[in-house]
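# Here's my sequence, what's the structure:
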Amino acid sequence: MTTGRGGGQAGNGPVDAAGGPARHIPVLLEEVLDALAPQPGGSYLDGTFGAGGYTRAILQAADGVRVVALDRDPDAIRDGQSLVQAAEGRLILIEGRFGDLEEHATQAGLVPLDGVVLDIGVSSMQVDQGERGFSFRQDGPLDMRMEQAGRSAADIVNEADEVEIANILYYFGEERRSRAIARAILEARRRAPLRTTGELADLVAGIVRAEPNGPHPATRSFQALRIAVNDELGELVRALHAAERVLKPGGRLVVVTFHSLEDRIVKQFMARRSARTAGVSRHLPGEAVDDATFTLVTRGPVTASENELRANPRARSAKLRAAERTMAPTRAEDEDVMALAALPDAGRSGRPRSKAGRPGSSRGRTRP
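As a prediction, the model looks like this:
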């Protein structure tokens, strides 16, 4: 679930990165570069700058490459200024969400782009800082805000009603004990607000049974709250559609995900955009047909090698998917893909979705 975004090592040797040594190991770096295929003089967007690992590598991959990099975390923007200076005008670093990448790339004057890369999720730097509240492994304030502004995880657990909390845990964390956890949260906050990651982790551990050699019982709940706080799935859906609009024909979209909810969205988006509109025959006169806007570069998810897993265990859940933009006109946004990023809204009943592949489907899951 952590991305490990940043600089560090490629293969077995250190990256000679402009801007000085980097602090973290970028996941699937060689595979990302292979899928992105940077070209001399090309323009690229790194939607998740982190510590700049992908951006450094793209800048070094070909002569005259220009990059616009985004990050919603002000700490990442501050720490990336040395790389901006070292890039000597070839890097524009912007504080902003990758869901707004079309606006940012346009303002930077780099549209149409030759490539877009997204490394989804929370960065290693954020997880490793206990005061950011992303991890239960270090006790800290129950925060989880990438932008360090807006509604925090503490606000959700102390102010949301039981149904909303249960839905967040179930749909964004795939937590089967979501209703029991939500009830326990409401009972606990009647006595005193939940303020720290340790308090919430202990509460969840008292309800969810720990599996031998399995993840911490609070893992799914923390993932769910982080996704809800930062609207991560909504940002991903908006970014995928925006990438379709800003990429030139032949431009590459490369996405690295770290859990099944993200990967499901990317997989479905690329599958639907790489096929003609379903249910419409090109042989029927007068019928409009939407041609494929992408062709698949990867036919299945690319995962980390054994060598990378030994060097960076955080890469174990990473999956890379890539597609190349065709000359077809941009399509309307896909409602089915957008629905994968949303909580149920029918009276906020807490009932599971009926669509296959979502929690609560016919695949044996229980309701929240």
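
# going forward, measure contacts and count neighbours with C-alpha atoms only.
Fine.

# residue ranges for the strands of the stretch 101-250 of the chain, please.
All strands of the stretch 101-250 of the chain, identified by DSSP state E, counting those that start in this stretch, fall at 113-119, 247-257.

# gap between the last one and the chain center?
The reference is to strand 247-257. Strand 247-257 has its C-alpha centroid displaced from the chain centroid by 15 Å (C-alpha atoms, centre = their mean, to the nearest Å).

# Also stretch 32-52?
16 Å.

# Can you point out the buried residues in that stretch?
32-33, 35-39, 42-52 (16 or more other C-alpha atoms under 10 Å).

# and if you look at stretch 294-301?
The neighbour-count check on stretch 294-301 (16+ other C-alpha under 10 Å) flags 294, 295, 296, 297 as buried.

# Am I right that the third one is in contact with residue 275?
No. With contacts defined as C-alpha atoms under 8 Å, residue 296 does not count as touching residue 275, sitting 9.8 Å away.

# Kindly reformat the strands of the stretch 101-250 of the chain as TSV and extend each row with distance to residue 288 and mean neighbour count.
As requested, the strands of the stretch 101-250 of the chain are arranged in TSV below (distance: least, C-alpha to C-alpha, whole Å; neighbours: other C-alpha atoms under 10 Å):
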stretch	distance to residue 288	mean neighbour count
strand 113-119	28	26
strand 247-257	22	23
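
# can you tell me which of those strands comes nearest to residue 164?
strand 247-257 (25.4 Å; C-alpha to C-alpha).

# Please point out which parts of whichever helix or strand comes after the closest one sit buried.
Sequence-wise, the next helix or strand downstream of strand 247-257 (DSSP states H and E) is helix 260-273. By 16+ other C-alpha under 10 Å, the buried positions in helix 260-273 come out as 260, 261, 262, 263, 265, 266, 267, 269, 270, 271, 272, 273.

# Now the second one, please; I'll put the structures next to each other:
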Amino acid sequence: MSAHARHVPVLGREAVDFLAPRTGGIYVDATFGAGGYSRAILDIAGTRVIGIDRDRTAILDGFDLVDRAGGRLTLVEDRFSDLADVCAAQGLEAVDGVVMDVGVSSMQLDQAARGFSFRLSGPLDMRMAQSGPTVADVVAKASESDLANIIYIFGEERHSRGVARAIVAARKEAPIATTEALAGIVAKVVRAKPNEIHPATRTFQALRIFVNEELDELHLALSAAERVLKPGGRLVVVSFHSLEDRIVKNFFIARGKASTGSRHRPEVAQSAPSFQILTKRPVTADDAEVAANPRSRSAKLRAAERTDAPVHEADTLPSWPRLADVMRGG
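Model prediction:
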């Protein structure tokens, strides 16, 4: 099947090496995209793959691979946070591996009509699932303080208050409906220097993450993978910015060591590590891959192997802005 590959995922070879698919194994490609990981896994005879993507376009584009896989690939349109439920619906109590490529895909960025990129003129959308509020809805509805928090927390933009103030002022004059319009507003506040990223980069990242609830999704997906992996099963995650990588790193650290009761809660029983960490440091792209695909420059891969210990208690989601609250003015 490798001869049919249309897309080579970032750190694809390394991800599949850490996943270590074997004949007869069942694997979850939790972010199917263009099917790069699934193709590589299906190259191993007798493997089965459950591919998940919330983007209907990715699912529709994957039907050709489904046909060629001869019954070994099942595609499901869903959020990757629901991967445990997806597996249960397929009659699977446990799987041999889960691989995730977190964040927006190159295919989504390259489609102007999806509104992900400030470099392409298009509607201010950015929804991965193509349902629910758009970024245009958020910038029209959110309060100035909510916008500032969203842009600061999810974009790490130090000029977040100025950007939020400029958005609120601009929307009083006319709706902000296009990527070009929003990028222009941001560029008046965030001044670009030579050889630095586009001034709208962090704001677009923040709004995309927020409208798709990407960081909550990642927290939930990691816990779901812990629940469905067999002992010896592997979890491999490729992320593209510091917020995502921090979540993955902290999850593996928390699950890779025993938890104990404190002097305040001595009754808490010790929990054995549920994962053995395979990557002491994140794996990054080599010079050749960066030259071929500049997007790989920021990619970090982390991997761990499931032990036979019970699942740890699920983490509490951080108390950052939430889409439903902002859209109802809460």
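
# re the thing from before, can you list the strands of the stretch 101-250 of structure 1 in a markdown table and add distance to residue 162 of structure 1?
As requested, the strands of the stretch 101-250 of structure 1 are exported to a markdown table (distance: least, C-alpha to C-alpha, whole Å):
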| stretch | distance to residue 162 of structure 1 |
| --- | --- |
| strand 113-119 | 32 |
| strand 247-257 | 29 |
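
# For residue 148 of structure 1, find the nearest of those strands.
Of the strands of the stretch 101-250 of structure 1, nearest to residue 148 of structure 1 by C-alpha to C-alpha is strand 113-119, at 19.5 Å.

# Output the residue interval of structure 2 matched by the closest one.
Aligning strand 113-119 of structure 1 against structure 2 (TM-score structural alignment) gives residues 95-101.

# And the strands of the stretch 101-250 of structure 1: which comes nearest residue 280 of structure 1?
strand 247-257 (24.2 Å).

# who touches that closest one?
32, 35-37, 111-121, 243, 263, 266, 317-327 (C-alpha atoms under 8 Å, 6 or more residues apart in numbering).

# can you check stretch 182-201 of structure 2 too?
Residues contacting stretch 182-201 of structure 2 (C-alpha under 8 Å, 6+ apart): 118, 159, 162, 163, 166, 167, 170, 176, 203.

# Distance to residue 196 of structure 2 and neighbour count added to those residues, as CSV?
Formatted as CSV, these follow (distance: C-alpha to C-alpha, whole Å; neighbours: other C-alpha atoms under 10 Å):
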residue, distance to residue 196 of structure 2, neighbour count
118, 15, 22
159, 15, 17
162, 19, 15
163, 18, 26
166, 22, 17
167, 23, 21
170, 25, 16
176, 25, 22
203, 15, 27
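
# With structure 1 overlaid, how far apart is the match of strand 113-119 of structure 1 on average?
Following the fit onto structure 1, the mean deviation recorded for stretch 95-101 of structure 2 is 0.4 Å by mean C-alpha distance after the TM-score superposition for structure 1.

# For the stretch 101-250 of structure 1, just list every one of the helices.
101-107, 124-128, 153-159, 162-167, 173, 178-191, 197-205, 219-230, 232-246 (DSSP state H, counting those that start in this stretch).

# Need the winner for burial among the ones you listed.
The highest mean neighbour count among the helices of the stretch 101-250 of structure 1, using mean count of other C-alpha atoms under 10 Å, belongs to helix 173: a mean of 26.

# how much does that helix stray from structure 2?
Looks like 0.2 Å for helix 173 of structure 1 (mean C-alpha distance after the TM-score superposition for structure 1).

# who does that helix touch, helix- and strand-wise?
The contact analysis (3 or more C-alpha pairs under 8 Å, 6 or more residues apart in numbering; DSSP states H and E) places helix 173 of structure 1 against helix 219-230.

# residues in structure 2 matched by stretch 83-95 of structure 1, start to end?
Counting by TM-score structural alignment, stretch 83-95 of structure 1 corresponds to 65-77 in structure 2.

# Would you mind pulling the contact partners of the matching stretch?
Contacts for stretch 65-77 of structure 2 (C-alpha under 8 Å, 6+ apart): 1, 39, 42, 46-56, 59, 62, 86.

# Make a PyMOL selection of the buried ones in those.
In PyMOL syntax, the buried subset of these is picked out as below (16+ other C-alpha under 10 Å):
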select buried, resi 39+42+47+48+49+50+51+52+53+54+55+56+59+62+86
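
# from the contacts of stretch 65-77 of structure 2, which ones fall inside helices?
39, 42, 56, 59, 86 (DSSP state H).

# And the second one? What does it align with in structure 1?
In the superposition onto structure 1, residue 42 of structure 2 corresponds to residue 59 when matched by TM-score structural alignment.

# Could you pull up the residues touching that match?
65, 66, 67, 87, 90 are the contacts of residue 59 of structure 1 under C-alpha under 8 Å, 6+ apart.

# Quick check: of those residues, which lies closest to residue 281 of structure 1?
Taking these together and measuring to residue 281 of structure 1 by C-alpha to C-alpha, the closest member is residue 67, at 40.6 Å.

# ok, the closest one touching residue 41?
No. Using C-alpha under 8 Å, residue 67 of structure 1 is not in contact with residue 41; the gap is 10.3 Å.

# Sounds good, over and out.
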